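S.K.: Okay, predicted coordinates and the sequence, questions at the end:
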Amino acid sequence: MAGTSPLIPAAEHVNWLLAEVPRTPLATLQLRDAHGHTLAETVTAQHDLPLWDNSAMDGYAVRSADLAAASADLPVALRVIGEVAAGSAHDPALGAGECVRIMTGAPLPSDADAIVTVEAGEGESGPGEWAATRVFVAAPARAGAHIRRQGEDVTAGVEIARPGDLLTAVRIAALAAAGVSAVAVHRTPRVAVIATGSELLAPGEPLARGQISESNSLLITSLLAEAGITATVHAVSADDASSFGARIAELATQVDAIITTGGVGPGAHDIVRIALAAEPGVRALRVAVKPGQPQCAGVLSGGAWIFALPGNPGSAATSFELFVRPALLRMQGRTVVERTQIPVRAGTDWRGSAGRLQVLPVSVSSDDDGLVCTPAVHERRVSHAVGSGGGAVGYALVPPERGDVRAGETVQVILTGGAV
C-alpha cells in the first residue's frame, strides 16, 4: 500500500476513484429483468411511436369538412356507421355525412381527419352520451383535432437511450413501447461487507464493559440496497491483521468490491491499514472531510477493489455517500454518479469545519419561504452519534473555506432518502 498521503480535498479523492475503478462485465437482460441496471449500449426505436395515426380521445372519427357549417343554432347530424376499438385493425370507409365511434388509442380511419369527443356530441340519449345511429355536433371540428400522428413521439431508428443511462421504470416502459425487448447492461457489482473490531457484538446480545452492538454491516448493506446492490456480509473480523489479510485475499478473487469499516487509523490495532500495507495498489489517505478523514482505497492483488472506511457509523455513512456510492455506480458504467445538490435555508446556526468539507446530517422541512434544514446531530458529534442520526434525510455540504453557518443562510444539501 502506498504511504499515507497529506490531507487531500474530497473532490480529488472522488475524481481519482472515478477514473480508476473498472467497469463490470456486460450481460444481456430481458427488459423485465433490467430495472435498476445501467445501459451499456445505444438503443434506437424499432418502430414509430405512435405506429399509426390514432385517436387521443373517446369520441367520433369524422371528416372535418362535414362539420364546417355546424353551430349551436344549426347542429349537423352525422350518421354513425360503426365503431373502431383500441387494438382493432378495422379501417371503415367514411362517406359524406358519416362517422364512426372511436376509442382512445384506436387507429384513425383513413377517411377521417378529426375527432369529435363524446362530450361534444349529442346522441339519441342526450348530450355527452354515445350515439347509436346518429350524432348531432354543434361546432366545427378542426382538421387534426384530438389526433396523435404516426411518429410524433419518436420515429424508427431514433436514439432513445444511451450508454450510462439508468434503467428506471419510465425508461424501461419507453424502450418496450418502442419495440425493444432486451438490452445490454453492466452487471451489478458483487460486493462483500466486513465490519472490524473485537469489541463488536451482534445487535441484542448482552454487552460487557468495552463492547458495543455492531451496526455498520447493517448500515453498509442497507446503503448498498438503496443503490440497487445486494451485498454478501462476512463475519465481523476480530482485531487480527494476519487473519484479516487472508480473508480479504480470498474474497478479492470472488467479488468486485470489498467494503470494510474500522481499522484504518494510525493505531497499533488498526488491522485494516496494517493488512493493506502489503497491497501496492491500495492507497492510505487522509481526506479533507469531516467526518471520515482516514480512508484506504484501491485495487487488491486478487482483483477486487477495496474501500476501507472509518469505523464510527457517521464517518462510515458519509464516506459511503461521498466516495463508495459514486465509485460503485461508475463501475456499472453510470454517467451520472453524484446526487443533485439543492440550495436549502439553514434553520439554525452551526459551527463549520475550517479546512475540511463538512458533511452534516440534516433533517429538512418546508415553510412558506421554501425548504429549511437543521442538523440531525450536533455538528461536533457527527462521527459517532448513530442513535440520534436516524432522522436525517440528507447532508449539508459546507465547503472548507466557508466556516460557520448562520440561520437564514443558504447551504447546499444532497437528499439521500426519507420524507421531507
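M.R.: Nice, thanks for sending it over. Residues are numbered from 1 along each chain as shown.
S.K.: only C-alpha atoms for contact and neighbour calcs from this point on.
M.R.: OK.
S.K.: what ranges do the strands span in the stretch 301-420 of the chain?
M.R.: 305-309, 341-346, 357-367, 370-375, 394-398, 410-415 (DSSP state E, counting those that start in this stretch).
S.K.: for those, which one ends up most surrounded?
M.R.: Of all the strands of the stretch 301-420 of the chain, strand 305-309 has the most neighbours on average by mean count of other C-alpha atoms under 10 Å, namely a mean of 27.
S.K.: if we can go back for a sec, just send the strands of the stretch 301-420 of the chain back as CSV, with distance to residue 264 too.
M.R.: As requested, the strands of the stretch 301-420 of the chain are exported to CSV (distance: least, C-alpha to C-alpha, whole Å):
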stretch, distance to residue 264
strand 305-309, 7
strand 341-346, 29
strand 357-367, 19
strand 370-375, 27
strand 394-398, 23
strand 410-415, 26
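S.K.: what's the closest of these to residue 276?
M.R.: Residue 276 lies closest to strand 305-309 among the strands of the stretch 301-420 of the chain, at 9.5 Å (C-alpha to C-alpha).
S.K.: Centre of the chain to the closest one, how far?
M.R.: 23 Å (C-alpha atoms, centre = their mean, to the nearest Å).
S.K.: So what touches it?
M.R.: Strand 305-309 is contacted by residues 21, 252, 256-262, 264, 272, 282, 292, 294-300, 315-316, 319-320, 324 when judged by C-alpha atoms under 8 Å, 6 or more residues apart in numbering.
S.K.: just stretch 233-248 next, same as before
M.R.: 192-198, 200, 217, 221, 258, 269-272, 274-276.
S.K.: Give me the neighbour count for residue 391.
M.R.: When neighbours are counted by other C-alpha atoms under 10 Å, residue 391 registers 17.
S.K.: who's in contact with it?
M.R.: Taking C-alpha under 8 Å, 6+ apart, we find residue 391 in contact with 362, 363, 376.
S.K.: again, 7 Å this time
M.R.: Applying C-alpha atoms under 7 Å, 6 or more residues apart in numbering to residue 391 gives the contacts 363, 376.
S.K.: how close does it get to residue 420?
M.R.: Per C-alpha to C-alpha, to the nearest Å, residue 391 is found 11 Å from residue 420.
S.K.: ok so, going back, show me the contacts of stretch 233-248 that map onto helices.
M.R.: Assignment to helices by DSSP state H places the following of those there: 217, 221, 271, 272, 274, 275, 276.
S.K.: How about residue 343: what's its closest non-neighbour residue?
M.R.: Once flanking residues are discounted, residue 343 sits nearest to residue 412: 4.7 Å by C-alpha to C-alpha, 6 or more residues apart in numbering.
S.K.: quick one: secondary structure of residue 16?
M.R.: helix (DSSP: H, G, I helix; E, B strand; the rest coil).
S.K.: Quick one, which of the contacts of stretch 233-248 are buried?
M.R.: Neighbour counting over those (16 or more other C-alpha atoms under 10 Å) leaves 192-197, 200, 217, 221, 258, 270-272, 274-276 as the buried ones.
S.K.: take a look at this one as well, against the first:
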Amino acid sequence: MITSSVSVAEHLKRVRELIQPTKPQHLSVEEAHGRYLAQTVQARVAIPSFHNSAMDGFLVHDKDLSGSGPWTLPVSGEVAAGGLPQEVVPNQALRIMTGAPISGDAKSLRVIPSEFTDASLGPAQLPTQVTIHEVPKKRHIRLRGEVVTPGEDIAHPNTLIDAGTLAFFLTAGVSHVSVYRRPQVAVISSGDELVSTANVGAAATNNVDNAAGVATGVGTADENADYRIADSNGPMVANLLAEHGPVDVRRFHVGDGTDKLTALLDELTSSSAQPVDLIVTTGGISQGAFDVVKAAAVDSPNADFWFGNAAQRPGSPQGAGLWNGTAVVTLPGNPVAAYVSATIYVLACLYILQGRVTSTPAEARSTTEWWPHCAALVHAHPTLPLPRPGKSQLVPVQVVPADTGLLAVPNTGGNPGSHFVSTLIGIDGLAVIPPAEDAEHPDSPGMATVLGWSR
C-alpha cells in the first residue's frame, strides 16, 4: 500500500488501468439493445435489397419524355409496396407506390411524382392515361445496394446498439451480434453510523426485522439511532451506475469492523461466488481510527492497494487496487465527495467494462482528456470559483441557455462543500476548474468544461 498525493488525471489513469472490458456474448439484435458491440458487424443483404420507388407516382422510360411537354401516356397497370415487380413497356406508364419494386434497367427509368401529373392525389381509381406536366431533376429511384452492399462493414466495436442502430442491423439482415456482457458491480457503504432512511432517529423499541442489513445495504435501529445518519451513498452510487447502464448492481453495508468487510470482499471475489467485475466502496479511507476499508486492505494478503490524496475538491481521500485480482475503487464517505468521485472514477471504469470506450492515452494532462465522450465546453457563470493553486475544483452545475450560449451555473452558491448534499439536486454535470497553474485564464472563469453533460 502506497500513500501519496496525485493529480486527478494521474489517479484516473491508475483506476482505468485496473479495468478490462467484460467478455463478449452472442445475442439477438433485440436482446442486445443497450449494449456495446464487441466485434465489427457486416451487412448480410444489400440496402436497398432491390430497386424501388422513392415516391408515389408513375414509372416511365426516360426516352418517352423527350422534347417539350406535356406528355400523355397510357397507364398499363400499377405496383404497390410489397407487390411483385412489373415491367413498364416503352410509351406507357406504370402507377407505382413508394417502396414498390422496379424491374429492368433502373438507370433508364424514372418515377414522376403524382404532383407533376394530372392524376388525383391520394386513394383513386387507376387512370387509363396520365399527363405529365413537368419532369423533375431527380429520378426518384432507389438503386439496389446504394446505401450498403452485402459484406460491407456497417458498425464497429464500441458502438451502442440503440433503437436506430437496431433498425439498421435488422434492415441489413443482421439477426445476432457479439456484445460485451452486462457488468456486475458491487457497491459497499461502510460505517457504524449508517442506517436505512426508515431507521434514522428511530428508537430502539421501533427496531425492524433487518438482521441481514450487512447484505442488503440497510442498517438496523438501536439505542443510538438518534445519532446515526441515512446511508445515502450506497443508493446514490448504485443508481448513478444504473443511469449509465447497462449494469447489474448489488448493494451492501458493513460497519466499522474489518472482519465482515474482509469476509464480504473475499466472497465477492471468490471463484465460487457470483463474480463481480468491479467493487466500489464508500467511506473508511481517510485518517480516522475507524476507517475500515483502509484497515482491511492493510491487513489482508489478498489486497494490493494504493491510498492517498487526489488534488481535488471535494473528495481528496481516494484509493484503488485489487482484491483477489478484482478491481476495487474506494471513494470518500462525504456524500458530495462520493458523488463527484464516482462520476469521475467509477463511471470511467463502468464505460470500459461496457465496451463503451477502449482507448487509454499514455499520458493525460487533465481530467477531460479521459472523458472526451461526455465532456462539453460551455461558458462559465461569474459565480463559478476561480482556479486555485494545486487543486482541481469539481462544482455541481446546471447548464442553462444564455445570450452568449450555454452557461454553467453553480448549484452550490460558490461553495462546493462535500457535506452540502442539496447541491446535487437537478444538476447537469460537474464543472472542472483546473488548478491555477494549469488554467488558461486563472483570473477569470471564462469557459468551463462540464463532465457528465452530453445533451
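M.R.: Thanks, I have it. Keep in mind that what you see is a predicted model, and the values were worked out from it rather than measured.
S.K.: is it true that residue 116 of the first structure touches residue 57?
M.R.: No. Using C-alpha atoms under 7 Å, residue 116 of the first structure is not in contact with residue 57; the gap is 8.4 Å.
S.K.: And the two? Which one has more around it.
M.R.: Neighbour count, other C-alpha under 10 Å: between residue 116 of the first structure and residue 57, residue 116 has more, with 26 against 20.
S.K.: Quick one: map the more buried one onto the second structure.
M.R.: Using TM-score structural alignment, the partner of residue 116 of the first structure in the second structure is residue 112.
S.K.: How about residues contacting whichever strand or helix holds that match?
M.R.: Per DSSP states H and E, residue 112 of the second structure falls inside strand 109-113. Contact partners of strand 109-113 of the second structure, identified using C-alpha under 7 Å, 6+ apart, comprise 53, 55-62, 135, 139-141.
S.K.: one step back: list the contacts of the residue nearest to residue 343 of the first structure.
M.R.: 341, 342, 343, 344, 396, 397.
S.K.: How much space separates the equivalent of it over in the second structure from residue 435 of the second structure?
M.R.: Under the alignment (TM-score structural alignment), residue 412 of the first structure pairs with residue 449 in the second structure. According to C-alpha to C-alpha, residue 449 of the second structure and residue 435 of the second structure sit 13 Å apart.
S.K.: And for residue 315 of the second structure?
M.R.: For residue 315 of the second structure, the distance to residue 435 of the second structure - C-alpha to C-alpha - is 15 Å.
S.K.: Kindly report the same for residue 213 of the second structure.
M.R.: For residue 213 of the second structure relative to residue 435 of the second structure (C-alpha to C-alpha), the value is 42 Å.
S.K.: more crowded one of those two?
M.R.: residue 435 (21 against 16).
S.K.: So the alignment partner in the first structure of that one versus residue 118 of the first structure, what's the distance?
M.R.: Using TM-score structural alignment, the partner of residue 435 of the second structure in the first structure is residue 400. Between residue 400 of the first structure and residue 118 of the first structure the distance is 64 Å, computed by C-alpha to C-alpha.
S.K.: ok, now residue 207 of the first structure?
M.R.: Relative to residue 118 of the first structure, and taking C-alpha to C-alpha, residue 207 of the first structure is found at 72 Å.
S.K.: Tell me which of these two has more neighbours.
M.R.: Taking other C-alpha under 10 Å, residue 207 of the first structure and residue 118 do not tie; residue 118 has more neighbours (22 against 14).
S.K.: if I pick the more buried one, what's in contact with it?
M.R.: So residue 118 of the first structure contacts 58, 59, 60, 128, 129, 130 (C-alpha under 7 Å, 6+ apart).
S.K.: Of those, select the buried ones using a ChimeraX command.
M.R.: Of the contacts of residue 118 of the first structure, the buried ones go into a single ChimeraX selection, burial set by 16+ other C-alpha under 10 Å:
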select :58,59,60,129,130
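S.K.: As a markdown table, the contacts of residue 118 of the first structure with secondary structure and distance to residue 182 of the first structure would be great.
M.R.: Converted to a markdown table, these look like this (DSSP: H, G, I helix; E, B strand; the rest coil; distance: C-alpha to C-alpha, whole Å):
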| residue | secondary structure | distance to residue 182 of the first structure |
| --- | --- | --- |
| 58 | coil | 33 |
| 59 | strand | 36 |
| 60 | strand | 38 |
| 128 | coil | 44 |
| 129 | coil | 44 |
| 130 | coil | 42 |
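S.K.: quick one: which of the contacts of residue 118 of the first structure is nearest residue 44 of the first structure?
M.R.: residue 58 (31.0 Å).
S.K.: Need the counterpart of the closest one in the second structure.
M.R.: By TM-score structural alignment, residue 58 of the first structure lines up with residue 56.
S.K.: For that match, give me its contacts.
M.R.: Contacts of residue 56 of the second structure by C-alpha under 7 Å, 6+ apart are 96, 97, 98, 113, 114.
S.K.: Determine which two of these are furthest apart.
M.R.: It's 98 and 114 that sit farthest apart of the contacts of residue 56 of the second structure, by C-alpha to C-alpha, at 11.2 Å.
S.K.: Give me the aligned partner of residue 321 of the first structure over in the second structure.
M.R.: Match for residue 321 of the first structure (TM-score structural alignment): residue 343.
S.K.: Not counting stretch 293-306 of the second structure itself, show me its contacts.
M.R.: 1-3, 258, 262, 284-285, 319-324.
S.K.: Stretch 17-24 of the first structure too?
M.R.: Residues outside stretch 17-24 of the first structure that contact it (C-alpha under 7 Å, 6+ apart): 186, 187, 189, 327, 330, 331, 332, 333.
S.K.: same thing but 6 Å
M.R.: Stretch 17-24 of the first structure is contacted from outside by 186, 187, 327, 331, 332, using C-alpha atoms under 6 Å, 6 or more residues apart in numbering.
S.K.: ditto for stretch 73-90 of the second structure
M.R.: Here stretch 73-90 of the second structure has contacts from 92-97, 99-103, 128-130, using C-alpha under 6 Å, 6+ apart.
S.K.: go again using 8 Å as the cut-off
M.R.: Under C-alpha under 8 Å, 6+ apart, the answer for stretch 73-90 of the second structure is 59-61, 64, 91-104, 126-131.
S.K.: got it, and stretch 326-341 of the first structure?
M.R.: Counting by C-alpha under 8 Å, 6+ apart, 14, 17-18, 21-24, 37-40, 163-166, 186-189, 325, 412-415 sit against stretch 326-341 of the first structure.
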